[in-house]
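Colleague: need the 3D shape of this:
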Amino acid sequence: MEALLSSTFTVAIAEIGDKTQLLALILAARFKNKTAIILGMFLSTLINHFAAAWLGQWAINWVSPDVARYLVAASFFAIALWVLIPDKIDVKESRFYKMGPFLATFILFFIAEMGDKTQIATIVLAAKYDSLTMVVAGTTLGMLLANVPVVIVGHFSADKLPMLWIHRACAMLFALLGVATLFV
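Modeller: Sure, this is the predicted structure:
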């Protein structure tokens, strides 16, 4: 249960102001079918995060437990610093839009998540916890908690949120996860 809650909370916070959240806003403004956008987000995230979590669990088996602990902690510290750099997204017209809201969302979210903070966090969380299912469920739920409201209330702008403080709090969360990994 710790893996599920930690993964959900970590990704939901990390996703605020992230490029995929900005993409959700753009897609919500572009398409009227919010259900198709949400379903595309869900399936794309589920597949992407499953692959990331599998990679994290596979990779952690190649190193000793002590080295693994230091690598996971260092990864959390690196993500903490990375979160402090706000994301931007290119708002030009995508060729995927003509595929409709579901396929456009599925493809664009999958591409946007490649190498993204939340995907890296999923790899690290899967390396930390020995529960692929709970990590994937948690990170997917975290993505949905952060992005579904943006799709539903697409006219609400992220500019109205205190992004500097949100990014700082998120960085602190990742730093605390790094410390906890080292000492717990």
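Colleague: every contact and neighbour count from this point should use C-alpha atoms.
Modeller: Noted.
Colleague: mind listing what's buried along stretch 40-56?
Modeller: Of the residues in stretch 40-56, those buried by neighbour count under the rule 16 or more other C-alpha atoms under 10 Å are 40-46, 48-50, 52-56.
Colleague: ok, stretch 85-98 next?
Modeller: The neighbour-count check on stretch 85-98 (16+ other C-alpha under 10 Å) flags Tyr97 as buried.
Colleague: what sits up against that stretch?
Modeller: With C-alpha atoms under 8 Å, 6 or more residues apart in numbering as the test, stretch 85-98 has contacts from Gly17, Asp18, Lys19, Leu22, Leu23, Ile26, Leu103, Ala104, Ile107, Leu108, His167.
Colleague: tell me which other helices or strands the helix or strand encompassing the fourth one touches.
Modeller: With elements taken from DSSP states H and E, the one containing Leu22 is helix 19-30. For helix 19-30, the packing partners by 3 or more C-alpha pairs under 8 Å, 6 or more residues apart in numbering; DSSP states H and E come out as helix 34-60, helix 101-113, helix 132-152.
Colleague: next, the structure of the following sequence, for comparison with the previous one:
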Amino acid sequence: MDAFLVSTGIVALAEMGDKTQLLAFMLAAKFRKPAPIIFGILVATLLNHGMAGALGTWIPHLLDAEVLRWVLGIGFIIMAIWILIPDKLDEGDTKFVSLGVFGTTVVAFFIAEMGDKTQIATVALAAQYQSFIAVVLGTTVGMLLANAPAVLLGNKFASSLPTTWIHRVVAAIFAIMGVAILLGLGSYLGL
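Modeller: Predicted coordinates for the structure are as follows:
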């Protein structure tokens, strides 16, 4: 349960102001059809984070436990720093309009998530918890918690959120997790 809850919370918070949330706003404004957009986000996230979770659960089988501890600890600290860097939406993220609302959303979200903070976080969380299903479901729920309101409420919702503070809190969580893992305290904290 820890893997699911931590994955959900971290991704939901990390997604605030992320480029995929900006993409959700753009798709909602362009198509004005929330149901296929939200379903497209769900499918794209399950596919993308499914691959990331599989990689994350595979990595510990390749690395010695001590090396893995250092890789994960440093990785979480790098994520803490990366979270503080604001995202910008690339023009290429919405070029697939001929695929319809659902298809455009799936392709655009899948591509936008490649190498994104939340995808990398999914790899790290799956490696840490060794719980593919709990992590992928958690990160997917987190994506939906952040992006479904973006689709449903549009720019009014985004402008009222203190994204700078949200990013700082998420960065602090990642930093604490990284330091705890490096100090060998991860198991005491449920990591």
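Colleague: thinking again about what came up before, what's the closest of the buried residues of stretch 40-56 of structure 1 to Ala180 of structure 1?
Modeller: Closest to Ala180 of structure 1 out of these is Gly56 (18.3 Å), distances taken as C-alpha to C-alpha.
Colleague: farthest from the middle of structure 1: give me that residue.
Modeller: Ser64 (27.3 Å; C-alpha atoms, centre = their mean).
Colleague: circling back to that earlier point, turn the helices and strands packed on helix 19-30 of structure 1 into TSV, columns for distance to Val179 of structure 1.
Modeller: What follows is those, written out as TSV (distance: least, C-alpha to C-alpha, whole Å):
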stretch	distance to Val179 of structure 1
helix 34-60	18
helix 101-113	26
helix 132-152	20
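Colleague: number of residues surrounding Ala137 of structure 1?
Modeller: By the measure other C-alpha atoms under 10 Å, the count of residues near Ala137 of structure 1 is 21.
Colleague: I'd say it and Ser6 touch.
Modeller: No - the pair formed by Ala137 of structure 1 and Ser6 falls short of the contact definition of C-alpha atoms under 8 Å, at 10.9 Å.
Colleague: so which of the helices and strands packed on helix 19-30 of structure 1 is the most packed in?
Modeller: For those, average neighbour numbers computed from mean count of other C-alpha atoms under 10 Å are highest in helix 132-152, which has a mean of 23.
Colleague: where in structure 2 does that helix fall?
Modeller: On structure 2, the counterpart of helix 132-152 of structure 1 by TM-score structural alignment is residues 132-152.
Colleague: hmm, back to that, and of the contacts of stretch 85-98 of structure 1, the nearest to Leu84 of structure 1?
Modeller: For those, the residue nearest Leu84 of structure 1 by C-alpha to C-alpha is His167; the value is 5.5 Å.
Colleague: so which strand or helix has the most centrally placed residue in structure 1?
Modeller: In structure 1, the centroid-proximal residue (C-alpha atoms, centre = their mean) is Thr118; its distance is 2.8 Å. Assigned by DSSP H and E, Thr118 of structure 1 belongs to helix 117-128.
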